[in-house]
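Visitor: sequence first, then the predicted structure:
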Amino acid sequence: MELEQIIFKIITYSGNAKSSFMEAIQHAKKGEIDKLKNSIESGEEDLKLAHKEQTKLIQNEADGGKVETSLLLIHAQDHLMNAITIKDLAMEIVELYKKITE
């Protein structure tokens, strides 16, 4: 698979995951537990897909292949790291909303 295709998949999946986790916060705010769970599951699935694409690049390099570092690759990594951070924060915020409504 071409490097650019992998990069764009990482960006797409990471962006989708981030959006799902942000959506989960909004559902938590409204007390919409079922929708909240669906958003988290969707975000986690997209995050897994992004990791899978990232792993392809890591495995290629570990096998002696050359992965060309580019601004686009750095951008993709930034998206993935942000999605992971948003997930962690979203999970904490969701728990806070749950405690507030108990």
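Guide: On my side now, so go ahead.

Visitor: only C-alpha atoms from now on, for both contacts and neighbour counts.
Guide: Fine.

Visitor: let me know the helix or strand that S39 is in.
Guide: In the assignment (DSSP states H and E), S39 maps to helix 33-62.

Visitor: before we move on, what about I7?
Guide: Using DSSP H and E, I7 sits within helix 3-30.

Visitor: over to K66?
Guide: Judged by DSSP H and E, K66 forms part of no helix or strand.

Visitor: what do you get for L96?
Guide: L96 belongs to helix 71-101, assigned by DSSP H and E.

Visitor: mind giving me the packing neighbours of that helix?
Guide: Counting contacts by 3 or more C-alpha pairs under 8 Å, 6 or more residues apart in numbering; DSSP states H and E, helix 71-101 packs against helix 3-30, helix 33-62.

Visitor: got those helices as TSV, with mean neighbour count and distance to K98 columns?
Guide: Converted to TSV, the helices and strands packed on helix 71-101 look like this (neighbours: other C-alpha atoms under 10 Å; distance: least, C-alpha to C-alpha, whole Å):
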stretch	mean neighbour count	distance to K98
helix 3-30	21	7
helix 33-62	17	9
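
Visitor: another one to put next to it:
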Amino acid sequence: MTIVMGIIMHAGNAKALAHEALEAAKAHEFIKADNFMQESNKALTQAHNVQSDLLTKEAQGEHTDINLYMVHAQDHLMNAITYQDLIKEMIVLYRKQTN
């Protein structure tokens, strides 16, 4: 359960920080937006590292039980990745708008 909660927590933080970056970009505060995206990337990396540890253990023969909680955690991670990708593109558009 600790592993699942780690993925959910870090992925949720990554998504929330990406949203903060979007809000900063809307206000044309691009340095602030960049800082939020850097923090979002760090949180996403933490979530991804937890997932990578699971994959490594699986490859080494240490099976992890898959349950609804694990599926939910993976869902959070994939949503955070997708959301962050979308926010990056939106920030580029906001930057172009100011030029």
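Guide: Everything's here; your move. Note that the coordinates shown come from a computational prediction; the quantities given were computed from them, not determined experimentally.

Visitor: helices and strands around the helix holding I7 of the first structure, which ones?
Guide: By 3+ C-alpha pairs under 8 Å, 6+ apart, helix 3-30 of the first structure packs against helix 33-62, helix 71-101.

Visitor: against the first structure, where does stretch 21-39 of the second structure fall?
Guide: Under TM-score structural alignment, the match for stretch 21-39 of the second structure in the first structure covers residues 24-42.

Visitor: likewise for stretch 53-65 of the second structure?
Guide: Residue span in the first structure matched to stretch 53-65 of the second structure, by TM-score structural alignment: 56-68.

Visitor: who's in contact with that stretch?
Guide: With contacts defined as C-alpha atoms under 8 Å, 6 or more residues apart in numbering, stretch 56-68 of the first structure is touched by L3.

Visitor: cool, stretch 76-84 of the first structure as well?
Guide: Residues external to stretch 76-84 of the first structure that are found in contact with it (C-alpha under 8 Å, 6+ apart): 7-8, 10-11, 14-15, 17-18, 47, 50.

Visitor: list just the nearest of those to K37 of the first structure.
Guide: A17 (13.4 Å; C-alpha to C-alpha).

Visitor: isn't that closest one up against K48?
Guide: No. Shown here, A17 of the first structure and K48 do not form a contact pair, counting by C-alpha atoms under 8 Å, at 9.2 Å.

Visitor: give me the mean deviation of the helix holding S39 of the first structure from the second structure.
Guide: Here helix 33-62 of the first structure, set against the second structure after superposition, deviates by a mean of 0.6 Å using mean C-alpha distance after the TM-score superposition for the first structure.

Visitor: taking helix 71-101 as reference, get the angle to that helix.
Guide: 150 degrees (axes from the mean of the first three to the mean of the last three C-alpha atoms, to 10 degrees).

Visitor: now the angle between helix 3-30 and helix 33-62 of the first structure, please.
Guide: 160 degrees.

Visitor: for V71 of the second structure, see how far away R95 of the second structure is.
Guide: 36 Å (C-alpha to C-alpha, to the nearest Å).

Visitor: out of the two, which sits in the more crowded spot?
Guide: More crowded of R95 of the second structure and V71, by other C-alpha atoms under 10 Å: R95, with 15 against 12.
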